[in-house]
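Asker: model the structure of this input:
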Amino acid sequence: MIIPKTKEEIELMRESALVVSRTLGMLAKEVKPGITTNKLNKMAEEYIRAQDALPGFLGLYDCPSTLLTSVNEAVVHGLPTDVPLREGDIVAIDCGSIKNGFYGDHAYTFAVGEISPELEKLLQITKESLYIGIREFKAGNRVGDVGYAIQNYCEAEGYGVVRELVGHGLGRKMHEDPEMPNYGRRGRGKKFIEGMTVAIEPMINLGTHRVKQLNDGWTIVTLDGKASAHFEHDVALVNGKPELLSTFDYIYEALGIKSDEEKEFRAD
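Answerer: Take a look at the predicted model:
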């Protein structure tokens, strides 16, 4: 059952999402060759708690960490380790928070130092597909419209769109209805309603769409060992249009990037 939120609840959810946004912005300065994802995880937990919030992932479904850090061929749910990041890696950092009784949950894939043009394009297309999907989250549309838009854009570039893992509704629980696949058919699935809040999160592979789970019970990797990218935003349906609750602006500020990609999705 879809649980629409009041305007007041949406504002509380925005606060929760921005805890994650600021945390990812803080981490953006630290992602460089030589740092370990365990170190990033420790920094994130301390930073989230300093914002009067709780880590959203830690303990959820017995998750042992604050961050999920997926390096190179890891798609999502990678557990932090003591293995240093290397020049040329990419690392998707997925982070959650709980504040005001609501969850925030979003992700960004970072380049570690200089990366190959092939990986640069993968990150670019995956992030672009996120906004292409968000544009379809509007009054009158359905779940399949978002999935179709993401799938069509990414497959046209020759990339694999992961099937086994999907976006989701978000609120007082980390995972609410509806599921938000990154593939689908136009006009199919549950209809969007005012006040809906969802996490839209393309997971796009350089090669095959097929994946497998490692023996740690968490990490999902591509079946062919090629790289994968993951970007995620929290979005509310307000006045029939998608409105971002999360932002990558803190990341861009840390990295010295100028971008107006979120402008159309911001509150008036």
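Asker: going forward, measure contacts between C-alpha atoms and count neighbours the same way
Answerer: Will do.
Asker: A strand includes Cys95, no?
Answerer: Yes - secondary structure of Cys95 (DSSP: H, G, I helix; E, B strand; the rest coil): part of a strand.
Asker: please list all residues in contact with it.
Answerer: Listed by CA atoms under 8 Å, 6 or more residues apart in numbering, the contact set of Cys95 reads Val20, Leu24, Pro55, Gly56, Phe57, Thr66, Leu67, Leu68, Asp105, His106, Ala107.
Asker: ok, now with 10 Å
Answerer: 17, 19-21, 23-24, 41, 44-45, 48, 55-58, 65-69, 104-108, 232 (CA atoms under 10 Å, 6 or more residues apart in numbering).
Asker: what's the closest non-adjacent residue to it?
Answerer: Among residues not flanking Cys95 along the chain, Leu67 sits closest, at 5.1 Å (CA to CA, 6 or more residues apart in numbering).
Asker: what about the one you found, how many residues nearby?
Answerer: Neighbour count for Leu67, taken as other CA atoms under 10 Å: 29.
Asker: and the gap between it and Val75?
Answerer: 14 Å (CA to CA, to the nearest Å).
Asker: following up with a second sequence; could you model it the same way so I can compare the two?
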Amino acid sequence: MIEILNSTLLDRAKDTGALVADILQTLRSRTAVGTNLLDIDRWTQAMILEAEAQSCYVDYAPSFGRGPFGHYVCTAVNDAVLHGRPYDYALADGDLLTLDLAVSRGGVAADAAISFLVGDARPAESVAMIETTERALAAGIAAAGPGARIGDLSHAIGTVLDAAGYAINTEFGGHGIGSTMHQDPHVANSGRPGRGYRLRPGLLLALEPWIMADTAQLVTDPDGWTLRSATGCRTAHSEHTIAITEDGAEILTLPSR
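Answerer: This next block holds a predicted model:
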């Protein structure tokens, strides 16, 4: 299903997007060496409920997962990259943490992810990976606008990732979003320009370049959810929800403050 939102729903999407971004920034500011992933999940739950919003994750049970996700935020550490299920782990100095959050409010969902280093350590490879996903995300957004095709966005993202020397997995990528978290069209992180669905004003997309340092192969944890690099290498992931407008694309998941 592909949804095209009217102006009323787009206003709600902006509200939801700002909420997602604000929660992520609050979580980042609270996270330090020794923070437990389960505490991050509890903080997220409290902020969602306080905002009178709904989690897109707690009852999420797609075909690729094992039962409902059961948590409020994805917490992926180091070699984990997608669908990181929070567990009893205290973060260490230099850990690379990705927080991925999707929330619905007013009948419209928004989805975003940030990767950052915990504590004072700044491993050069990890910094480079985070910066690469952020640059690829910016390139994908710059390619978006009315009349552009999905392949144009995929090509822009993939060009940045490939130039930085990373293998690209196209099994999981960006997606349409609206009244539900995951919708068509799929936005792979590599593709051919001029191909695929033509973008229209009112379409929402969640773009999410992610990489692994030395592989494109994923393995699934025994929890049935957490996806890790097959080699144990580090990973990074950046994501924004955008709205296609008459003039281009607007990022919805920017902090309100």
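Asker: quick TM-score on the pair, please.
Answerer: Overlay of the two chains. TM-score (TM-score structural alignment, normalised by the length of structure 2): 0.94; 250 aligned residues with a CA RMSD of 1.2 Å.
Asker: map Ala188 of structure 2 across to structure 1 for me.
Answerer: By TM-score structural alignment, Ala188 of structure 2 lines up with Pro181 in structure 1.
Asker: residues in contact with the nearest residue to its match once chain neighbours are set aside?
Answerer: Closest residue in space to Pro181 of structure 1, ignoring its immediate chain neighbours: Val166 at 4.5 Å, by CA to CA, 6+ apart. Contacts for Val166 of structure 1 were tallied using CA under 10 Å, 6+ apart; they are Gly147, Glu179, Met180, Pro181, Asn182, Tyr183, Ala199, Ile200, Glu201, Pro202, Met203.
Asker: tell me which residue of structure 2 lines up with Val166 of structure 1.
Answerer: Checking TM-score structural alignment: Val166 of structure 1 goes with Gly173.
Asker: now its match: how far from Thr26 of structure 2?
Answerer: 25 Å.
Asker: give me the mean deviation of the longest helix along structure 2 from structure 1.
Answerer: In structure 2, with assignment by DSSP state H, the single longest helix is helix 7-30. With mean CA distance after the TM-score superposition for structure 1, helix 7-30 of structure 2 departs from structure 1 by a mean of 1.0 Å once superposed.
Asker: which residues belonging to that helix are considered buried?
Answerer: Within helix 7-30 of structure 2, the residues that qualify as buried are 9-10, 12-25, 27-28, counting by 16 or more other CA atoms under 10 Å.
Asker: re earlier: overlap of the contact sets of Leu67 and Val75 of structure 1?
Answerer: Ala92.
Asker: can you tell me the closest non-neighbouring residue to Leu203 of structure 2?
Answerer: Ile4 is the one closest to Leu203 of structure 2 (CA to CA, 6+ apart), at 4.8 Å.
Asker: so that neighbour sits against Leu10, correct?
Answerer: Yes - using CA atoms under 10 Å, Ile4 of structure 2 is in contact with Leu10, at 9.4 Å.
Asker: any common contacting residues for these two?
Answerer: Common neighbours of Ile4 of structure 2 and Leu10 (CA under 10 Å, 6+ apart) are Gly178, Gly202, Leu203, Leu204, Ala243.
Asker: could you find the counterpart of the second one in structure 1?
Answerer: Okay, so that is Gly202 of structure 2. So, by TM-score structural alignment, Gly202 of structure 2 is matched to Gly195.
Asker: report the secondary structure state of its match.
Answerer: Assignment for Gly195 of structure 1 (three-state DSSP): coil.
Asker: which parts of structure 2 are strands?
Answerer: Per DSSP state E, structure 2 carries strands over the ranges 54-55, 74-77, 80-82, 96-105, 108-117, 174-176, 183-187, 204-207, 210-212, 218-220, 227-229, 235-237, 240-244, 249-251.
Asker: got the ones you listed as JSON lines, with distance to Glu131 of structure 2 columns?
Answerer: Shown next, in JSON lines, are the strands of structure 2 (distance: least, CA to CA, whole Å):
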{"stretch": "strand 54-55", "distance to Glu131 of structure 2": "28"}
{"stretch": "strand 74-77", "distance to Glu131 of structure 2": "17"}
{"stretch": "strand 80-82", "distance to Glu131 of structure 2": "15"}
{"stretch": "strand 96-105", "distance to Glu131 of structure 2": "13"}
{"stretch": "strand 108-117", "distance to Glu131 of structure 2": "9"}
{"stretch": "strand 174-176", "distance to Glu131 of structure 2": "18"}
{"stretch": "strand 183-187", "distance to Glu131 of structure 2": "20"}
{"stretch": "strand 204-207", "distance to Glu131 of structure 2": "16"}
{"stretch": "strand 210-212", "distance to Glu131 of structure 2": "11"}
{"stretch": "strand 218-220", "distance to Glu131 of structure 2": "21"}
{"stretch": "strand 227-229", "distance to Glu131 of structure 2": "19"}
{"stretch": "strand 235-237", "distance to Glu131 of structure 2": "9"}
{"stretch": "strand 240-244", "distance to Glu131 of structure 2": "15"}
{"stretch": "strand 249-251", "distance to Glu131 of structure 2": "18"}
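Asker: that older thread, burial of the residue nearest to Leu203 of structure 2, as a residue count?
Answerer: 18.
Asker: for Met1 of structure 1, same thing?
Answerer: Residues contacting Met1 of structure 1 under the criterion other CA under 10 Å number 8.
Asker: with Glu171 of structure 2 instead?
Answerer: Using other CA under 10 Å, the number of residues around Glu171 of structure 2 comes to 11.
Asker: how about it, what does it touch?
Answerer: Glu171 of structure 2 neighbours (CA under 10 Å, 6+ apart): His186, Ala188, Asn189, Ala216, Gln217, Leu218.
Asker: mind checking how far the first one is from Leu19 of structure 2?
Answerer: When distances are taken as CA to CA, His186 of structure 2 and Leu19 of structure 2 turn out to be 24 Å apart.
Asker: equivalent analysis for the fifth one, please.
Answerer: Applying CA to CA, the value for Gln217 of structure 2 to Leu19 of structure 2 is 33 Å.
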